[in-house]
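Peer 1: compute the structure for the input listed below.
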Amino acid sequence: MLGDIGTGRIDMVVVYKIDRLTRSLADFAKLVDQLDAAGCSFVSVTQAFNTSSSMGRLTLNVLLSFAQFEREVTAERIRDKIAASKKKGLWMGGVPPLGYDPHPDRTRRELVLNEGEAVTVRRLFALYQELGCLNAVTRQADVEGLRSKHHVFKTSREQGNRPFSRGQIYHVLRNPTYLGRIRHKDRSFPGLHAATIDQALWDRVQAKLEATAMRKRGSKTANGPHPHALNAEAPLLGKLRDETGDILTPSHTKKGNRRHRYYVSNRLVSGKPDPAGWRLPAKAFEAAVACAIQDSLTRAAERHEVIVAKDVVVLQDASARAHSLAARIEHEGIRQAAPLIDSGTIRKDRLGITLCAAALSNALELQEGEPAPALLRIKAPFHCRRRGAEMKIIAGSFQPVPDKTMIRALRNAHAWVRHMKAGASIREVMMQANKSDSYVSRIMLLAFLAPRIQKAIIDGTQPVSLTLETLIRSRMPRDWNAQEVLFGFDAKS
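Peer 2: Got it, this is the predicted structure:
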């Protein structure tokens, strides 16, 4: 509808009550700006107000304030109810973990043991106690044919019944549900369901996980050296690969008393030099990854697209939780974001991240619904620039952001070319624009850019490395395909 309003196809929006339109003052302010810009008005069937007067706008803001207050109070009551129920050991819904099913009686908020799946859970705990390495457990679980939980949603969409990823196994080993407890935020309470494993096994596995997390890369364990053991100083270890499929491996160098961390393509560590291999400063790269996840959560929360659900209150509660998680990631950085990552791929201009659905559900403490598929697959612009000896990583939101300076230059280029076609000389154009002849000459060349490049500039989807300075200082080829290659556009599919 907003798209139709923007194109002028709708000139009036009719609502039953104003709180059916929005229950957020901030959202309403943005909505009013969009409606005003498009010359569209809105009318409430049951409420009379006139936004053309100051008193009418005050009345409208008061009505919206009460609507927002009602929404926030309802969300608080739901959160309090969930917390109180979990303290009693009740299961508050969502996708049940591997090894459990919801009670057949829907009025009983508890889990029942699924003995067939519980065998898989016990085997994963036993494998980790034996091997002490998540990567080794993942490989052995695949060899033994262990599979994740198969779940069919009400929409008939199926999930699971696939080989375990490293992140999924870690989530299983850290889940206190298997000890007969119900988790709420950073606490857990005795549950009404039966435990899958005993306390002694749980304690041994947790102690080993903690010890492994604190161990330096390459240090020895009781089972010998584990070069791929979880590294507290490399939270992205084992999670990301480059465009060739080569895993990004933590590395470091020392200069005096300073230790510099990097993520490098594994072939650079174990083989010959490769110009196509990646060598990224760890701190900047981790910040870029955390920023991409934070941006994705924030956008999904603002659009109420965090989970797949129809209940408005449930959607709003999930959005509030996503905002809270994004704030924690902004404060704590990659330490908060890394456990959410299942896998990822880095390319010369794009960073792709796949989040673990189970880990995200746990971090958001979802009681109903499942994470939206679009939220689990993140794409963000990614570009590296070298300034002297320093490598700068440029990453950000995938939302297109048009560059007004480039658009203005492109508009001037076409206008000046039209003037010259009409018979004006370069000097007349220069005098009218009040610019030097060299500047006018360089800018006019933009009118002869490939249509794909011009459209990308207008839409704001051009490569991060493409700036106005790059355009006017480059020796621009006449061939459009050559221009696209020169300025970093992917080949057309």
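
Peer 1: every contact and neighbour count from this point should use C-alpha atoms.
Peer 2: OK.

Peer 1: wait, is Asn412 part of a strand?
Peer 2: No: under DSSP: H, G, I helix; E, B strand; the rest coil, Asn412 sits outside any strand and is assigned helix.

Peer 1: got the contact list for it?
Peer 2: Asn412 makes contacts with 443-444, as judged by Cα atoms under 8 Å, 6 or more residues apart in numbering.

Peer 1: cutoff 10 Å now
Peer 2: Each residue near Asn412 by Cα atoms under 10 Å, 6 or more residues apart in numbering is listed here: 406, 418, 433, 440, 443-444, 446-447.

Peer 1: how near is it to Ile458?
Peer 2: Asn412 is 13 Å from Ile458, where distance means Cα to Cα, to the nearest Å.

Peer 1: what's the overlap in contacts for these two?
Peer 2: By Cα under 10 Å, 6+ apart, the residues touching both Asn412 and Ile458 are Met406.

Peer 1: count the residues that sit near Ala282.
Peer 2: Counted with other Cα atoms under 10 Å, the neighbours of Ala282 add up to 21.

Peer 1: quick one more, to check against the first:
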Amino acid sequence: MAQAIADHVERAAGRHALLTVPDAGAGEALQEKAGDLVTRLRGGETQLLGEIVREGQLGADRIMIALERNALAGILNVAPDDLSDATLAIETPFKIRRRGIETKIIVGDMKPAPDRTLLRGLAKAHRWAANLQEGIPISEIARRENVSEAYIRTRVQLAFLSPKLQQAILDGTQPAGLTLEKLVRGQLPLDWTTQEQRFGNNREQAFPAT
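Peer 2: So this is what the prediction gives:
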């Protein structure tokens, strides 16, 4: 929700549409206040949401958010009646995204959010692959990590994912259904193109040509 409100305020400020009648004299100060609000929202100030959101309604595929006029006016340092009605009303689509057992509601144009489990798995895989290249036995790595050798074998292969897949994981733009469990299940294909075809829901969308 915070992201959707931040995007809405940012767009309205960019169009000079926060006020019913744009005030040229207050334009620069208003833009600065709006920018501060956007930064705070994207920074995760949950208390701020409680102050500026009056109500929210969830439809079949859209969410409607009504902002509190007086609270928003106070933050932007303008008279409440000067705020346009469009500024106070937000309607945006949402999607249900599932990653493993986790379910998230994605509102509006959600910025990429890397999967921490995948990131940790990828980082460990590269560390273990480097250890093996240094000549450290897999049994020693397994003993150090307090896991089985089979556990190391199934996960070290992540170090050999295609560069596009690895970059997507780092950016948080991998297909929604791509989980660590899915990647380590079975033998990973050696061919990068085959990997991308197997693990991408839509290869052209998820892994565009570079």
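
Peer 1: which PyMOL command selects the buried ones in the contacts of Asn412 of structure 1?
Peer 2: Selection command for PyMOL covering only the buried members of those, criterion 16 or more other Cα atoms under 10 Å:
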select buried, resi 406+440+443+444+446+447
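
Peer 1: the contacts of Asn412 of structure 1 into TSV, with extra columns for distance to Ser265 of structure 1 and secondary structure?
Peer 2: TSV is the format used below for the contacts of Asn412 of structure 1 (distance: Cα to Cα, whole Å; DSSP: H, G, I helix; E, B strand; the rest coil):
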residue	distance to Ser265 of structure 1	secondary structure
Met406	35	helix
Arg418	50	helix
Ala433	50	helix
Val440	45	helix
Ile443	40	helix
Met444	42	helix
Leu446	38	helix
Ala447	41	helix
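
Peer 1: any idea what Ile169 of structure 2 aligns with in structure 1?
Peer 2: The equivalent of Ile169 of structure 2 in structure 1 is Ile457 (alignment by TM-score structural alignment).

Peer 1: what does the helix or strand hosting that match contact?
Peer 2: Per DSSP states H and E: Ile457 of structure 1 is located in helix 451-459. With Cα under 10 Å, 6+ apart as the test, helix 451-459 of structure 1 has contacts from 400-404, 406-408, 410-411, 446-449, 460-463, 466-467, 480-481, 483-484, 487-489.

Peer 1: quick check: that helix compared with structure 2, mean distance?
Peer 2: When structure 2 is superposed, helix 451-459 of structure 1 averages 1.3 Å from its matched positions, counting by mean Cα distance after the TM-score superposition for structure 1.

Peer 1: what is the longest strand of structure 2 by residue count?
Peer 2: For structure 2, the longest strand by residue count, based on DSSP state E, is strand 89-99.

Peer 1: number of nearby residues for the aligned partner of Ile141 of structure 2 in structure 1?
Peer 2: Aligned counterpart of Ile141 of structure 2 in structure 1: Val429 (TM-score structural alignment). Neighbour count for Val429 of structure 1, taken as other Cα under 10 Å: 20.

Peer 1: sorry, back to before: and the two most separated of the contacts of Asn412 of structure 1?
Peer 2: Met406 and Arg418 (18.6 Å; Cα to Cα).

Peer 1: before we move on, what SS does Asn131 of structure 2 have?
Peer 2: Quick answer, by three-state DSSP: Asn131 of structure 2 is helix.

Peer 1: again with the one 4 residues further on
Peer 2: Following three-state DSSP, the label given to Gly135 of structure 2 is coil.

Peer 1: for structure 1, longest helix please?
Peer 2: Using DSSP state H to define each element, structure 1 has its longest helix at helix 54-87.

Peer 1: list the buried ones in that one?
Peer 2: For helix 54-87 of structure 1, burial by neighbour count (16+ other Cα under 10 Å) applies to 59-60, 63-65, 67-68, 71-72, 75, 82-83, 85-87.

Peer 1: same check, this time on stretch 154-173 of structure 2
Peer 2: 154-162, 164-166, 168-170, 172-173.

Peer 1: how long is that stretch from one end to the other?
Peer 2: 23 Å.

Peer 1: and if you look at stretch 482-493 of structure 1?
Peer 2: 16 Å.
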